[in-house]
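> missing the sequence, but the structure's below:
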């Protein structure tokens, strides 16, 4: 029997397992778990193989606990982003009520223009204190272990304020919490569904991290709640940070220390987890005109293009934008492919970002690729030309922040933070690789690609 539903068709007759069997697979000839273990080491290559073989259809790859489905081709990718949430939904998170968090982030983003001076101040302080570069000598800096505390300080300056963002104990906790959640999530994801409730609590450090977070953040949140109860939403010297945003839009049952701290941790997790002469010229020009302001950031089109190209070339995942089939009767794509309820379908983000049909010379890092794409249009207005290819602009061929109604709501903050950091670097330092022109190879595991944690970049302060 076929049941019609807005935007899709639900199939109720053919057994789901038989319908899955007709979907082409990669890397699983015979024993499922052999293919799954191969995917742990060669997941990115297997997804790329599937993209080349089956572009335009859905294929599957063997995760340890289940099949993972991958949608390719513009039509199917579009369906993923535009199908209603009661059929294809973002995977459930370990925390409840994501709508409160999204609303708070959007509320927080609207005040971003007023926060640029604070971000700039923290960037200058953090780089000076953590980098330790001088004008005389090149200073080799381990990138990952250096950039994480810098990003953590800048982000937390706007999330929890000046005092805590520079507190060594809180800084260490916020970075470790990020690592704990990512590692635990992947380990639990390897388990079959029936084992997750049994072993998950032993793997996850969530309860321990919540106790630590409440110890450090609880007094501040309680103080802010008391001020809100006494003065309402406005008072002299009221902090304009994430805590205020969370409290102001919280429902009555959410306005408690535990709930607010829990949501702060989620946002911290999301935030901490990116050709110098033309860049310097651009930064000097816009800062001279507009100062270190949101207006100046919006006019740093070459800086914007550089970061967008870096995200295209060196994204962290080869699969992204996961959606779970939540309709009990499953979901049938427009090409006839059926996925039963509980299936998870992904978009092959790295393959799309490296597709020569979409991005010419995709293996070449072209810092001004997006800038030149805008400049090549006939529109004479620079802002209009570049807006389509801005860092925060999502499209089916550029998915670093997702796409559609579920595009990352925090991308505006992330973009401002990254642009301020890069602008500060190109204005303040000379930078080079340990081996001139050779980028240290990434480490690849399953669907993840991360920079070599031991890789170093050399910094030297520019002469004033």
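Structure's in. What do you need? In this text, all values refer to a predicted model and were calculated from it rather than measured experimentally. Numbers count the residues shown, from 1 in each chain.
> for the rest of this, base every contact and every neighbour count on C-alpha atoms.
Fine.
> need the contact list for residue 311.
Residue 311 sits next to 274, 400 when contact means CA atoms under 8 Å, 6 or more residues apart in numbering.
> okay, and it sits in which element?
Assessed by DSSP states H and E, residue 311 sits inside helix 301-313.
> right, and the helix or strand after that helix?
By DSSP H and E, the next helix or strand past helix 301-313 is strand 320-325.
> so which elements touch the very next helix or strand once past that next one?
Of the helices and strands lying after strand 320-325 in sequence (DSSP H and E), the nearest is strand 331-332. Here strand 331-332 touches strand 8-11, strand 338-339, going by 3 or more CA pairs under 8 Å, 6 or more residues apart in numbering; DSSP states H and E.
> quick one on the thing from earlier: pull out the buried positions in the helix holding residue 311.
301, 302, 303, 304, 305, 306, 307, 308, 309, 311, 312, 313 (16 or more other CA atoms under 10 Å).
> one step back: tell me which of the helices and strands packed on strand 331-332 sits nearest to residue 181.
Minimum separation from residue 181 across the helices and strands packed on strand 331-332 (CA to CA) falls at strand 338-339, 28.8 Å.
> skip the chain neighbours and tell me the closest residue to residue 71.
Of all residues not flanking residue 71 in the chain, residue 58 sits nearest, at 4.5 Å (CA to CA, 6 or more residues apart in numbering).
> er, residue 382 actually
Going by CA to CA, 6+ apart, residue 382 has residue 375 as its nearest residue, at 7.5 Å.
> pretty sure that neighbour contacts residue 387?
No. Using CA atoms under 8 Å, residue 375 makes no contact with residue 387, being 10.8 Å away.
> residue 295: neighbouring residues, count only.
By the criterion of other CA atoms under 10 Å, residue 295 has 15 neighbours.
> got the buried residues for the longest helix anywhere in the chain?
Longest helix in the chain by number of residues (criterion: DSSP state H): helix 206-231. Buried positions in helix 206-231, judged by neighbour count with 16+ other CA under 10 Å: 206, 209-210, 213-214, 216-218, 220-221, 224-225, 228.
> mind putting these in TSV, distance to residue 97 included?
Converted to TSV, these look like this (distance: CA to CA, whole Å):
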residue	distance to residue 97
206	17
209	19
210	17
213	19
214	19
216	23
217	20
218	20
220	22
221	19
224	22
225	20
228	22
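> what's the farthest-apart pair in the residues you listed?
Greatest spacing in those, by CA to CA: 206 and 228 (28.5 Å).
> separation between residue 286 and residue 355?
Shown here: residue 286 relative to residue 355, a distance of 34 Å by CA to CA, to the nearest Å.
> another one to put next to it:
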């Protein structure tokens, strides 16, 4: 019979197990420390090899994941960019943003990098919005954005000439739906900034400015992109609004998470779950329309009739994607995201600038009455809304949607003329600081709705004054080979703003 182990033997055994566990733990810690040291050594080596510009917001010693410095950037991005631009003048510097380390270039570098094929706008968007994760496919450089850019350049600009009048009608319908009829019945009662006193009704009622504009813009964009079949589908309108909101929030939250963990974490974040749900709902709305059109085309061929064509983004996407993979649902969300977010911000700021200035509002009303009275709703009439165009450009100058522009990722090492080296894989952007430069703009911190109207009348500067014209001192749309894909739609904001002006001309409006 085997003897029982002695107490001494058990103690020795327990000590041995504990010692082995300690050794394993020590080995694990050694590996972890070695990995951290390797990462730090690589960063130091990279900084030294490429002489990276100085970093204005280095992370704290124990902020190994960079989460703290990223959160600080989210809260103080404008302040940090202003501090960096002031401290370094026209010289490059680096900043750790929520998307990673970025080399901030001065406006003097704009023309040098604007068309450099080694600096990729598409890959930068793909990186910042996690296009490799389910639900974020509309931000993918490989398909949706490329097709979107081709549609914007080749199809949308030409189509706007046809859509001006229908867009005006849809604007009137949208305002009536969102704000209520002018009969004094069925008023919305949203308790935020904009007050609208409908003619013939003496009681003021409140509506939320931001949400109102967001709803109207989503309806107008859907009219341009999807035609009358879907543009008033409430489920689709809700998706176009909420996908933009949820995807931006979800992307920001994921940026705080170390990249290796994002493929796991995104399954559990509520915002990411909603983003995936929006994509699934989009497929259920768009696919039946595509299937119905396919049946119509087959029937036309069988019956010997002309094959029907459609002037909307579904048709354009099929045409531009003939030689590449095409996902209609992803593409439609990319279109909506590009147009709605930027347009809503601009229109909201536009109203906030117009309403406190009754003289400017009166002048805009007069311009609309004169131009539309002569020409009606045509593309040429939009060109002749010159004061409106000036007010829009001044609005964008005063408060662009973001303080940096021209975000890119380097596909290869880039050498700038001043000796700055941009390593492969490094992000770059340009600080949008010239918009407040007193050597370019008189009284740059003051809003002047007539600023660019006067510039139009200055020989040699006529074209620089147009709302959609980009330059180093006007980076609202970016600058170069790829500008904001929403620019054609934003360019047609003159029509949307004109309809807004018509609403303002009809109604008495004020800010609380």
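Nice, thanks for sending it over. Every value quoted in this text rests on a predicted model; they were computed, and no experiment measured them.
> overlay them and tell me the TM-score.
With the length set by TM-score structural alignment, normalised by the length of the first structure, the two chains reach a TM-score of 0.81; 406 aligned residues with a CA RMSD of 2.5 Å.
> ok, back up a step: can you redo the buried residues of helix 301-313 of the first structure as JSON lines with distance to residue 186 of the first structure?
Formatted as JSON lines, those follow (distance: CA to CA, whole Å):
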{"residue": "301", "distance to residue 186 of the first structure": "36"}
{"residue": "302", "distance to residue 186 of the first structure": "36"}
{"residue": "303", "distance to residue 186 of the first structure": "33"}
{"residue": "304", "distance to residue 186 of the first structure": "31"}
{"residue": "305", "distance to residue 186 of the first structure": "32"}
{"residue": "306", "distance to residue 186 of the first structure": "31"}
{"residue": "307", "distance to residue 186 of the first structure": "27"}
{"residue": "308", "distance to residue 186 of the first structure": "27"}
{"residue": "309", "distance to residue 186 of the first structure": "27"}
{"residue": "311", "distance to residue 186 of the first structure": "22"}
{"residue": "312", "distance to residue 186 of the first structure": "23"}
{"residue": "313", "distance to residue 186 of the first structure": "24"}
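> OK, contacts around the residue in the second structure that residue 277 of the first structure lines up against?
Using TM-score structural alignment, the partner of residue 277 of the first structure in the second structure is residue 362. Residues near residue 362 of the second structure by CA under 8 Å, 6+ apart: none.
> host element of residue 362 of the second structure?
Using DSSP H and E, residue 362 of the second structure sits within helix 358-375.
> now, which of the buried residues of helix 206-231 of the first structure sits nearest residue 435 of the first structure?
Taking CA to CA as the measure, residue 435 of the first structure lies nearest residue 209 of the buried residues of helix 206-231 of the first structure, at 39.6 Å.
> what's the match for that closest one in the second structure?
By TM-score structural alignment, residue 209 of the first structure lines up with residue 278.
> and residue 424 of the first structure, by the same measure?
Counting by TM-score structural alignment, the partner of residue 424 of the first structure is residue 499.
> wait, a helix at its match?
Yes. The assignment for residue 499 of the second structure is a helix, going by DSSP: H, G, I helix; E, B strand; the rest coil.
> what separation is there between it and residue 174 of the second structure?
According to CA to CA, residue 499 of the second structure stands 10 Å off from residue 174 of the second structure.
> now do residue 419 of the second structure
Computed as CA to CA, the residue 419 of the second structure to residue 174 of the second structure distance reads 53 Å.
> so between those two, which is more surrounded?
The neighbour count for residue 419 of the second structure versus residue 174, taken as other CA under 10 Å, is higher for residue 174 (21 against 9).
> ok so, going back, quick check: the residue nearest to residue 71 of the first structure touching residue 69?
Yes. Using CA under 8 Å, residue 58 of the first structure is in contact with residue 69, at 6.7 Å.
> just the helices in the stretch 351-464 of the first structure please.
For the stretch 351-464 of the first structure, helices defined by DSSP state H, counting those that start in this stretch occupy the ranges 369-375, 382-387, 411-428.
> I'd like to know which of those is closest to residue 32 of the first structure.
Each of these has some distance to residue 32 of the first structure by CA to CA; the shortest is helix 411-428, at 37.7 Å.
> quick one: distance of the lengthiest helix in the second structure to the chain centre.
Under DSSP H, the helix in the second structure containing the largest number of residues is helix 7-50. Centroid displacement of helix 7-50 of the second structure relative to its chain, using CA atoms, centre = their mean, to the nearest Å, is 44 Å.
> what helices or strands is it leaning on?
Applying 3+ CA pairs under 8 Å, 6+ apart, one finds that helix 7-50 of the second structure contacts no other helix or strand.
> continuing past it, what's the next helix or strand?
Next along the chain after helix 7-50 of the second structure, taking DSSP H and E as the criterion, comes helix 67-88.
> in that following helix, what's buried?
For helix 67-88 of the second structure, by 16+ other CA under 10 Å, it's 67, 69, 70, 71, 72, 73, 77, 80, 81, 84, 85.
> out of these, who's nearest residue 507 of the second structure?
Among the buried residues of helix 67-88 of the second structure, residue 77 lies closest to residue 507 of the second structure (CA to CA), at 38.3 Å.
> in space, what's closest to that closest one - neighbours in sequence excluded?
residue 97 (7.8 Å).
> which one in the first structure is aligned with that neighbour?
Match for residue 97 of the second structure (TM-score structural alignment): residue 63.
> and that match, how many residues sit next to it?
23.
> residue contacts, it?
Residue 63 of the first structure makes contact with 36, 39, 40, 190, according to CA under 8 Å, 6+ apart.
> mapping those onto the second structure, which are still in contact?
Using both residues aligned by TM-score structural alignment, their matches' CA atoms under 8 Å, the second structure keeps these contacts from those: 36, 39, 40.
> thought residue 80 of the first structure was touching residue 320?
No. Using CA under 8 Å, residue 80 of the first structure makes no contact with residue 320, being 11.4 Å away.
> related to what we said a few turns ago, and the match of residue 209 of the first structure, how far is that from residue 250 of the second structure?
Taking CA to CA, one finds residue 278 of the second structure at 13 Å from residue 250 of the second structure.
> and what of residue 400 of the second structure?
To residue 250 of the second structure, residue 400 of the second structure is 22 Å away according to CA to CA.
> wait, residue 143 of the second structure sits on residue 329?
No. Residue 143 of the second structure is beyond contact range of residue 329, at 11.8 Å (criterion: CA under 8 Å).
> which residue in the second structure aligns with residue 297 of the first structure?
So residue 297 of the first structure corresponds to residue 382, using TM-score structural alignment.
> and for residue 172 of the first structure?
In the second structure, residue 172 of the first structure lines up with residue 238, judged by TM-score structural alignment.
> check which helices and strands the helix or strand harbouring its match sits against.
Element membership of residue 238 of the second structure, judged by DSSP H and E, is helix 234-256. Where contact means 3+ CA pairs under 8 Å, 6+ apart, helix 234-256 of the second structure is packed against helix 67-88, helix 209-230, helix 270-303, helix 328-354.
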